[in-house]
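Asker: need the 3D shape of this:
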Amino acid sequence: MQESVTEFRQLNLADTLLSALETMGFVAPTPIQAASIPLLLTGTDALGKAQTGTGKTAAFSLPLLNKLDLDQRKPQAIVMAPTRELAIQVAAEIKVLGQNIKGLKVLEIYGGASIVDQMRALKSGAHIVVGTPGRVKDLISRDRLHLDEVHTFVLDEADEMLKMGFVDDVTWIMEQAPETAQRVLFSATMPPIVKEIVDRFLRDPARIDVAGENRTVSKVEQQFWVVKGVEKDEAMMRLLETEDTDASIVFVRTRQDTERLADWLSARGFKAAALHGDIPQSLRERTVEHIKRGVIDILVATDVVARGLDVPRITHVFNYDIPFDVESYIHRIGRTGRAGRNGKAILLVRTNQIRMLRTIERVTKSSMEEIQLPMRDVVAEARLSRLGQELEAQKEEASLESFVELVEKLQESIEVDAATLAAMLLKRQQGNRPLFYKGPDPMVAAIEREKQRRDRRRDDGDRGDRGDRGERRERRTYNTADWDTYQLQVGREQGVQVKDIVGAIANELGLNKDSIGAIKLAPEHTYVQLPKKMTSEVVSQLKKLRIRQKETQAVVVEDDVLREHRRGSRDGNRDGNRGGYRGNREGNGGREGGRARREGERRFDRNRGGDHRGSYRGERNHGNSNGNSGDRRRTERSSKPRSEA
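Answerer: Here you go, the predicted structure:
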């Protein structure tokens, strides 16, 4: 059936529906539509496995509309969706598909809106009800939503619905369903909890599986940028200004970040707004309407509230934060490239998130192109070009004559020529988005550092014999006087680990492993040794360094808070304290002793009960052969930096 159906006219649909599809420009059904519509028209229970963007809303909506009895005032179909936004979107699509059906009433019901208004609408009659499980259950319990005439129940995005905690509500509603009603379930994945609902409520369902034919992914150009050189906020600004966008969605993980980033972009002249679950429903609906009408161009949103959002203007999806799972990524990029349209998705990814990126590529069977962030000069040129286009459009306006007179008056009053006055006005115009930059672009240094790292890795691979390793080990030995100790205002209480410190310094400052000395974690701060001979540019980057999205506010500490040398003390290091990131790898028992120490240190690091954890490797009195733990603790306490005392 799927392969033989090439046009909607081959399906047994009413002329009113076919004319609506033709008006919308749809001639050929998608695979999920070609497979589902003939089955659903027969009244068979069905289980459809289809991801977002495959056209599944029309797949179940067209059969519903085809079977309606317009003379019946009670609901004949209940469609349940996991979120308010998706319920609104599904209802809107059903209305568009049924635009030629006179007297059609489609009602959306969900929490956050007036239940009194919804009860009043039900009383006046509705043919199809689209809602969230909680509100549907509430209205059934109040005896305002009657199911005795319902012939079809649809669960859309069932996996998301059940994952969000609607299991009990969905189960209760399905228990109230008339025995003769058709049950239809669509889901992108089939976890056990969905399978339980299927086994319990669907009767010998027809199975439709087109999950591997997701057209959204194939229609969306996917790119990624590895975060380096600049903060992600500035990266977003550069991308938004140089990409050929109409409207965009920027996905972040937390509600707080939606507000922060939207405010940051708005302060720089972008038409941006936040969208998250704490925003009142009326404001959320108004925000979505604003992006549809062009009042705003950028939505900064969390995953849940953007589900089902279908705005034709959205050409770009920016993943400011990488999602936790592949399904969320597919849902995100599904906000563009819908219904045959092309779109673009750009992911901002940190170096420690590359593995998740590769997982997304593997599961979606797609390949992402790595891109470089536009340089500041390119951004400035884009701003100037946009300003020129705006001025070009205004130069023929008749109202400019009065402003010409103002220019002449201003020239006389402040005694400047026309060119200087124009320059002054341009400076005001630029606001927080400069038309040109002064000083070097930090991205240039970042790209050069990346090139140097790759060259070093290649050279190290070429010299990888034992003798060369010995030479490199010799070069790593520095005098303690060559180091400065910096205090970073992040520590264990912020969830920071030594690997975060090392990764941030290596990636953001371009320092190699030989240029990172001892590291000591404390609850609220961290001490790290770095070379005294760092360039002013690197020191400047260090002061701006962020670790786990927190400013480090690095400052040099004058006191000797880190007594451990990078390679261990040359005077013998009486207590064998390894202290920092590198520590002493030689002596004190040779290879076997070193292995024993490392094993002891790993056990030590897992003891999360007290502040005596101290440095990265931990502190051990290896000279104590009887392993007395009390002596060890006294030794550790005695070596604490003064700021922890």
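Asker: please count neighbours and contacts with C-alpha atoms only from this point.
Answerer: Noted.
Asker: what about R142, how many neighbours?
Answerer: Using other Cα atoms under 10 Å, R142 is surrounded by 10 other residues.
Asker: how far away is it from N621?
Answerer: 72 Å (Cα to Cα, to the nearest Å).
Asker: A181 now?
Answerer: Distance from A181 to N621, counting by Cα to Cα: 75 Å.
Asker: any chance you could map the strands in the stretch 151-300 of the chain?
Answerer: 152-155, 182-187, 206-209, 220-226, 247-251, 272-275, 298-301 (DSSP state E, counting those that start in this stretch).
Asker: got the ones you listed as CSV, with distance to A596 and mean neighbour count columns?
Answerer: Formatted as CSV, the strands of the stretch 151-300 of the chain follow (distance: least, Cα to Cα, whole Å; neighbours: other Cα atoms under 10 Å):
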stretch, distance to A596, mean neighbour count
strand 152-155, 59, 24
strand 182-187, 53, 24
strand 206-209, 56, 17
strand 220-226, 38, 19
strand 247-251, 47, 26
strand 272-275, 54, 25
strand 298-301, 50, 26
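Asker: please give me the structure for this one as well, since I'd like to look at both together:
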Amino acid sequence: MSTFESLGLSQQITEAVGAIGFETPTAIQQQAIPHLLSGEEDFIGLAQTGTGKTAAFGLPLIQRTDTMLPFIQSLVLAPTRELCLQICRELESFASNQPGLKLLAVYGGADIVRQMKGLERGVHILVATPGRLRDLMRRGKVDFAHLQHVVLDEADEMLNMGFKEEIDDILQSVPENRRTWLFSATMPKEVRRISEDYMENPFELSVGQQNTSNADISHRFVFLRPAERYEALRRFIDFNSGLFALVFVRTRRDAAEVAERLTQDGYRADALHGDLSQHQRDRVMGAFRNRHLRILVATDVAARGIDVDEITHVFHFNIPDDIAFYTHRSGRTGRAGKKGESIILAHPKDKHLLKKLEKTVKIKLEPTEVPNGDAIFEQRLLGFFARAAQTPPHPAIEKYLPQIVEELGDMSREELALRLATSTMGHSLASYANSRPIGQAGPKDKPRLSRTDSRKLFINLGDMDLDGKGGMLSFLCEQGGISSSDIGKIDLQKKHAFVQVEEKAAARLIKAIDGLEHNGRTLRVNDGDTGPKGKKGKKGKGPRKKKEKAFRKR
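Answerer: The predicted model follows:
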């Protein structure tokens, strides 16, 4: 088994690495570190997020730095402020036994004057985001005359974020005789162009296949209607007591709304999206990193550069438009040898996208099921007693033990466990007692409701009131307290709709919505054959037929 000592690192560095708990180098570290310590050529390292790339380039950089020379000798470019700061923190821990080595992180959203003063005091290794570095270079505050190494970390992310122009400017401004080390999870055309334009015969190392996902991640999917996604997410959260999760959504509005609903339902959650100020973003990320938050809801753009250990689950409210983004999303879990789960809450129409995802990322997506109420309650109940069995007795309570035993009388262990569970967990049982199965684990579409087991209802809400059929479905489920599985065909018109609803659910829906106020209007729900006024007309003369006839006359 390989060790850090066997890779050629100095005793100072190996002791520092051991002090922070690193024992066995990862695959990328085993293969990259010896080459970067001794090699004098450009280098490309392809490995997934979470495989230890920072140590793979950071340890050689530190060992090759001459602290007697007061110049910038190495530059590390990172796509985001968060990753920039994290790289700098990790390098500082690796260099803890070398107090003469000076590091500095420069990034947007922070005081540029303070960063310029830091550069004036002297820096050996500079970690930077492309935009802020180019700003400092234009102000004449960065001297790269003695630069020996340039590291492009998460190169694919930097180019995805639109930093092509900045990277070109920076690489054209540094000395030609420097060495360039490029690290990336994927190798799209834009990254290959960078290597061809600015690197000379690079040594290429690939750990795993390009665009593939970490083997420690289980990739699953479940088919859900849009209105079911939030409830499904809640059930997954409740089923996994140790869950520490990222939830990816498409828009800023989605992120804010999902996080707000989770918070209202008692979960420790917050949102990360483009409308946040840098101060707000730092606060949210700090809370998540310190586990004051259990769930972080984010957009793809806002989540770039997030590098937090021990995330157990990644949920996808949508399949990303750029399939390669899935690798970055799912790569937030299953890090440092830990297992992780990536779960797609897919729409039934997304089958072709799932197949494309499997082919592109080279993974096998397995169907899963949304936990039902019984399964969630069982998990909670067994977890409660497992924690109780592992809890050491409190000394202050022991003196009351005789009275407690007397109060229990001749009660058996089984009866005591039953009564204790009822008194402490009864509320959880009640909350899931009537929960319905949701979602489809398999690849087949849900069968449509038949006319014999459903009713056609009329409702005086239409497309002008709600956002399409998806908006109507969400409204009916939330206001009527029914599942989307109870709803069949929705015939949506401008001012009204006809909806096929399961027989038993139809009565609940009418009771809940009929007479409800919505945007200053009283809602009316009745049998679809009676039309808007609740009176049967002649066959074929309902509101929709009349409207079509009037249109033909015009």
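Asker: strands of the stretch 351-500 of the second structure, start to end?
Answerer: Using DSSP E, counting those that start in this stretch, strands in the stretch 351-500 of the second structure cover 366-367, 454-459, 487-492, 497-502.
Asker: and the third one with strand 497-502, angle?
Answerer: In this case it means strand 487-492 of the second structure. 170 degrees (axes from the mean of the first three to the mean of the last three Cα atoms, to 10 degrees).
Asker: got the buried residues for strand 487-492 of the second structure?
Answerer: Buried residues in strand 487-492 of the second structure, counted by 16 or more other Cα atoms under 10 Å: I487, G488, I490, L492.
Asker: can you check what angle separates it from strand 454-459?
Answerer: Using the same axes, to 10 degrees: strand 487-492 of the second structure against strand 454-459 is 30 degrees.
Asker: thinking again about what came up before, most tightly surrounded among the strands of the stretch 351-500 of the second structure?
Answerer: strand 497-502 (a mean of 23; mean count of other Cα atoms under 10 Å).
Asker: and that one, how far out from the chain's middle?
Answerer: In terms of Cα atoms, centre = their mean, to the nearest Å, the centre of strand 497-502 of the second structure is set 35 Å apart from its chain centre.
Asker: what's it in contact with?
Answerer: 449, 453-462, 486-492, 528 (Cα atoms under 8 Å, 6 or more residues apart in numbering).
Asker: toward the C-terminus, what is the element adjacent to it?
Answerer: Counting by DSSP states H and E, the element after strand 497-502 of the second structure in chain order, helix or strand, is helix 503-513.
Asker: packing partners of that next one?
Answerer: Packing contacts for helix 503-513 of the second structure, counted by 3 or more Cα pairs under 8 Å, 6 or more residues apart in numbering; DSSP states H and E, involve strand 454-459, helix 468-480, strand 525-527.
Asker: off-centre distance for the last one?
Answerer: With Cα atoms, centre = their mean as the basis, the distance from the averaged C-alpha position of strand 525-527 of the second structure to the chain average is 42 Å.
Asker: packing partners of that strand?
Answerer: Contact partners of strand 525-527 of the second structure among helices and strands, from 3+ Cα pairs under 8 Å, 6+ apart: strand 454-459, helix 503-513.
Asker: got CSV for the ones you listed, with distance to F315 of the second structure too?
Answerer: Formatted as CSV, these follow (distance: least, Cα to Cα, whole Å):
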stretch, distance to F315 of the second structure
strand 454-459, 33
helix 503-513, 30
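Asker: figure out which of the strands of the stretch 151-300 of the first structure is closest to E7 of the first structure.
Answerer: Proximity to E7 of the first structure (Cα to Cα) singles out strand 206-209 among the strands of the stretch 151-300 of the first structure, at 19.0 Å.
Asker: which ones are touching E40 of the second structure?
Answerer: Shown in contact with E40 of the second structure (Cα under 8 Å, 6+ apart): R179.
Asker: which position in the first structure aligns with it?
Answerer: Using TM-score structural alignment as the criterion, E40 of the second structure maps onto G43 of the first structure.
Asker: then D143 of the second structure?
Answerer: Counting by TM-score structural alignment, the partner of D143 of the second structure is H146.
Asker: can you count the residues close to its match?
Answerer: Around H146 of the first structure there are 17 residues (other Cα under 10 Å).
Asker: can you classify it by secondary structure?
Answerer: Secondary structure state of H146 of the first structure, per DSSP: H, G, I helix; E, B strand; the rest coil, is coil.
Asker: excluding residues flanking it in the chain, which one is nearest it?
Answerer: I140 (6.5 Å; Cα to Cα, 6 or more residues apart in numbering).
Asker: a helix runs through the one you found, doesn't it?
Answerer: Yes: per three-state DSSP, I140 of the first structure lies within a helix segment.
Asker: my read: it touches D148, true?
Answerer: No: using Cα atoms under 8 Å, I140 of the first structure makes no contact with D148, being 11.2 Å away.
Asker: can you lay out the strands of the stretch 151-300 of the first structure as JSON lines showing distance to G111 of the first structure?
Answerer: Converted to JSON lines, the strands of the stretch 151-300 of the first structure look like this (distance: least, Cα to Cα, whole Å):
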{"stretch": "strand 152-155", "distance to G111 of the first structure": "18"}
{"stretch": "strand 182-187", "distance to G111 of the first structure": "22"}
{"stretch": "strand 206-209", "distance to G111 of the first structure": "31"}
{"stretch": "strand 220-226", "distance to G111 of the first structure": "33"}
{"stretch": "strand 247-251", "distance to G111 of the first structure": "24"}
{"stretch": "strand 272-275", "distance to G111 of the first structure": "17"}
{"stretch": "strand 298-301", "distance to G111 of the first structure": "19"}
